[in-house]
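Q: Need a 3D model of the following:
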Amino acid sequence: MKMQKGEVSMSFKTTIGQNLELAVQQELSRMDNEWFFKWHFIGESKTIEIDSFRGRPIRYSGIAYSGSAIEVYWDTISRYRKIKVAEFFNSVELELLKYAKNVRRQAIAEAVGIIKMFAAGIQKRAVEKDRILRGDRINFPKPHDRGRWGESGVDAIDHRAAALVEGYCAMNIKQGDYYVIKDMMTEELSFLKADCSGQVDSIKGLVTGKKLFTFNISLPVTPGDRFLRKLPSGLVEEYIVENPGFQSGLGGAIEPHYQIDIRRSDALPAPAQTIINKIQGENARININSVDNSQNLSVSTSDDEIFKKLKEKLLGANLADAEQQHLMEAIDSMESSKGTPVFKEKYQGFMVAAANHASVFGALMGALALML
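A: The predicted model follows:
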């Protein structure tokens, strides 16, 4: 992203993430210096050519930025963002097959964060440039956003990323992924029977695409049972078992295990307290629509902690006072709206405001996205 004073580049673990970040920085700089800049000169007598992203340029001369020119501006920048988001994902997809499946998953996660920040950066630039162009160089109107961003927004990016995970990261022990899966089984899951009885916690496993792997073959898994996975943000994902997929192993070379077909429950990932109904006292038991058959499960990471860390990062970033205040207000708006229907709108507003400050908030962006 475009770096501000006091910022440093984000650090990515994969080459795909590093290369994509560089490409995005260069593209934002090019748009600043070329496309957005040219709109200042459409009122002059000399004909100005501006990329339409349709294969032939827009040509303007002696025309004020009003009426149809504004419509063309917003139509063009909306189309551009849709095209570039697709191009960035295409470039990532072309590189994925060069890497092992565990690296692919990390690369896709990094790409999602970078592309979301790119999309927010373009949106922020479009709104600000429109406000300036509608002004008279002394007085400027309030900003308004007339972009049609849906096909390149957060939901569209998440959908494309999910398709990549499903297509390129699905694990299959029979195809030689045995040792990869063994090394990646670091997730702690909880198991519940369909009637919410017989809870078992601290199960080592791996969730990838529509599969859940575990070598804990003592679990009495049947269709309709549930697995819970706690995310770093403190939210809990719920998966429903469709097919237990028990595998007896292979002559001692591959241990018996489950390759369970799963699906996400209809509800979005919910805060832990909506799934865990009663938590009282230190190391309290957990009741989930049943008598107490649970083992202790500690859930210590809260949404409040995420907002606290966002604010700490912001205060330590050495930004200009006005920019710091604007971002702090955006964080406060998110925090006050968490758990309500308007949270998504406040989240998107924060992403736009933070478009140039990816390095300030880093991995917290991913944790924040899990609250949607």
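Q: contacts and neighbour counts: CA atoms only from here.
A: OK.
Q: So what's the residue count around residue 50?
A: 20 (other Cα atoms under 10 Å).
Q: Quick one: residues contacting it.
A: 35, 38, 39, 57, 58, 59 (Cα atoms under 8 Å, 6 or more residues apart in numbering).
Q: All the strands of the stretch 101-250 of the chain, residue numbers only.
A: When secondary structure is read from DSSP state E, counting those that start in this stretch, the stretch 101-250 of the chain shows strands at 187-192, 200-208, 211-214, 226-230, 235-243, 246-247.
Q: From the rest of the structure, what touches the last one?
A: Read that as strand 246-247. Contacts of strand 246-247 (Cα under 8 Å, 6+ apart): 256, 257, 258, 259, 260.
Q: Chain neighbours aside, what residue packs nearest to the third one?
A: Nearest residue to residue 258 in three dimensions, chain neighbours excluded: residue 246, at 4.5 Å (Cα to Cα, 6 or more residues apart in numbering).
Q: Tell me the spacing between the one you found and residue 51.
A: Here the criterion is Cα to Cα, to the nearest Å. By it, residue 246 lies 56 Å from residue 51.
Q: same thing with residue 245?
A: Counting by Cα to Cα, the gap from residue 245 to residue 51 is 53 Å.
Q: ok, now which ones touch the closest residue to residue 207 other than its chain neighbours?
A: Leaving out its chain neighbours, the residue that sits closest to residue 207 by Cα to Cα, 6+ apart is residue 213, at 6.5 Å. Contacts for residue 213 (Cα under 8 Å, 6+ apart) come out as 181, 185, 205, 206, 207, 257, 258, 259, 260.
Q: Tell me where the stretch 101-250 of the chain has helices.
A: 101-133, 154-168, 178-184 (DSSP state H, counting those that start in this stretch).
Q: How far away from the center of its chain is the first one?
A: Right, helix 101-133. Distance of helix 101-133 from the chain centroid (Cα atoms, centre = their mean, to the nearest Å) equals 10 Å.
Q: quick check: angle from that helix to strand 200-208?
A: Inter-element angle recorded for helix 101-133 and strand 200-208: 70 degrees (by axes from the mean of the first three to the mean of the last three Cα atoms, to 10 degrees).
Q: I have a second one here; can you model it like the first so I can compare?
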Amino acid sequence: MTTTFALRIREELENESRRMINEWFFLWHQIGGSQVVEIDGFDGRKISYCGLHFFGSPREVYWSTLRLYFRKIVAEKYDALQLLLLTMPSSQKRATVTETKDLLSSFTKTLVAVATAQDRTMRGNGVEFPLADVGRAEALSREILLKIDERNIAISHHYELQSRFRMIEERLGEYPNISKLLIGLGCGGLLSASATALLHLIR
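A: The predicted structure is shown next:
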């Protein structure tokens, strides 16, 4: 099942991928020219270069900026998902969370591959090119995929727990005397634990 949110995220990430390739990566190829090139630093600032080769500091900035970019994208998409889940039917939540993770993971792998190819091209002289920096690419990919996993697990646990408590409340609604007894005995704090045990007994 593809949810509405997943369809929207897919379109946004496809557009973002094209924008990065056609604009952001393209600008890095221009830093050796005589004109100042301004590149988005994804932190509210611009990176300005002119007449430089893609070695040393510029290359380090390239990779560190990509790291910041991926972390920003992951945060933005999961923050949007978290807000949407507040009003989404429970039946769609699990699929939406799973599809969001898959789309962000695919986006990350694809764009890291592009970044690696661009890095190799820019380190070359137009005729000869060094080997791809697989180690750096894999390190970045692992870091971002781990961040995606962390956000996915956190949001999944939150809404699965929330759904579980709603189920418990519904089941306890069928046994109002038990709830009243616990509260009447001053055991309201034990209600959730008792409800969990009850849920296992009656489901």
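Q: TM value for the aligned chains?
A: Remark: TM-score between the superposed chains equals 0.79 [TM-score structural alignment, normalised by the length of the second structure]; 178 aligned residues with a Cα RMSD of 2.6 Å.
Q: coming back round to it: which one of the helices of the stretch 101-250 of the first structure is the most hemmed in?
A: Mean neighbours per residue, mean count of other Cα atoms under 10 Å, is largest over these for helix 101-133, with a mean of 21.
Q: how far apart are that one and its match in the second structure?
A: Superposing on the second structure and averaging over aligned pairs (mean Cα distance after the TM-score superposition for the first structure), helix 101-133 of the first structure comes out at 0.8 Å.
Q: which helices and strands does that helix pack with?
A: When contacts are defined as 3 or more Cα pairs under 8 Å, 6 or more residues apart in numbering; DSSP states H and E, helix 101-133 of the first structure sits against helix 15-30, helix 68-96, helix 154-168, helix 343-353.
Q: which residues of the second structure does it align to?
A: Mapped onto the second structure using TM-score structural alignment, helix 101-133 of the first structure covers residues 90-122.
Q: cool, stretch 272-280 of the first structure as well?
A: The aligned range for stretch 272-280 of the first structure is empty, by TM-score structural alignment.
Q: Apart from its chain neighbours, what residue comes closest to the residue nearest to the spatial centre of the second structure?
A: Central residue of the second structure (Cα atoms, centre = their mean): residue 74, 2.8 Å from the mean position. In space, and not counting its chain neighbours, residue 74 of the second structure is closest to residue 148: 6.6 Å by Cα to Cα, 6+ apart.
Q: Now stretch 59-78 of the first structure: buried residues?
A: 60, 64, 65, 70, 73, 74, 76, 77, 78 (16 or more other Cα atoms under 10 Å).
Q: Please identify which pair of those residues lies farthest apart.
A: 64 and 78 (20.8 Å; Cα to Cα).
Q: any idea what residue 36 of the second structure aligns with in the first structure?
A: That one, residue 36 of the second structure, aligns with residue 47 by TM-score structural alignment.
Q: How much space separates the residue nearest to residue 51 of the first structure when sequence neighbours are not counted from residue 91 of the first structure?
A: Leaving aside its chain neighbours, residue 51 of the first structure sits nearest to residue 57 (4.7 Å; criterion: Cα to Cα, 6+ apart). For residue 57 of the first structure, the distance to residue 91 of the first structure (Cα to Cα) stands at 25 Å.
Q: Ok, residue 144 of the first structure next?
A: Relative to residue 91 of the first structure, and taking Cα to Cα, residue 144 of the first structure is found at 32 Å.
Q: Then residue 12 of the first structure?
A: Distance from residue 12 of the first structure to residue 91 of the first structure, by Cα to Cα: 17 Å.
Q: If you count surrounding residues, which of the two has more?
A: Neighbours around residue 12 of the first structure and residue 91, counted as other Cα under 10 Å, are more numerous at residue 12. The numbers are 17 against 13.
Q: Helix or strand: which one has the more buried one?
A: Assigned by DSSP states H and E, residue 12 of the first structure falls within no helix or strand.
Q: want to throw the strands of the stretch 101-250 of the first structure into JSON lines with distance to residue 352 of the first structure?
A: Formatted as JSON lines, the strands of the stretch 101-250 of the first structure follow (distance: least, Cα to Cα, whole Å):
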{"stretch": "strand 187-192", "distance to residue 352 of the first structure": "32"}
{"stretch": "strand 200-208", "distance to residue 352 of the first structure": "30"}
{"stretch": "strand 211-214", "distance to residue 352 of the first structure": "34"}
{"stretch": "strand 226-230", "distance to residue 352 of the first structure": "28"}
{"stretch": "strand 235-243", "distance to residue 352 of the first structure": "24"}
{"stretch": "strand 246-247", "distance to residue 352 of the first structure": "46"}
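Q: Nearest to residue 270 of the first structure, out of those?
A: strand 235-243 (5.7 Å).
Q: so what secondary structure elements neighbour the closest one?
A: Looks like strand 235-243 of the first structure contacts strand 226-230, strand 257-264, strand 270-271, helix 272-275 (3+ Cα pairs under 8 Å, 6+ apart).
Q: Quick check on the contacts of residue 213 of the first structure: which are buried?
A: Buried among these (16+ other Cα under 10 Å): 181, 185, 205, 206, 207, 257, 258, 259, 260.
Q: pretty sure the first one contacts residue 206?
A: Yes. Residue 181 of the first structure lies in contact with residue 206 (Cα atoms under 8 Å); the separation is 7.4 Å.
Q: Enumerate every residue touching the corresponding residue of the first structure for residue 46 of the second structure.
A: In the first structure, the residue paired with residue 46 of the second structure according to TM-score structural alignment is residue 57. By Cα under 8 Å, 6+ apart, the residues touching residue 57 of the first structure are 49, 50, 51.
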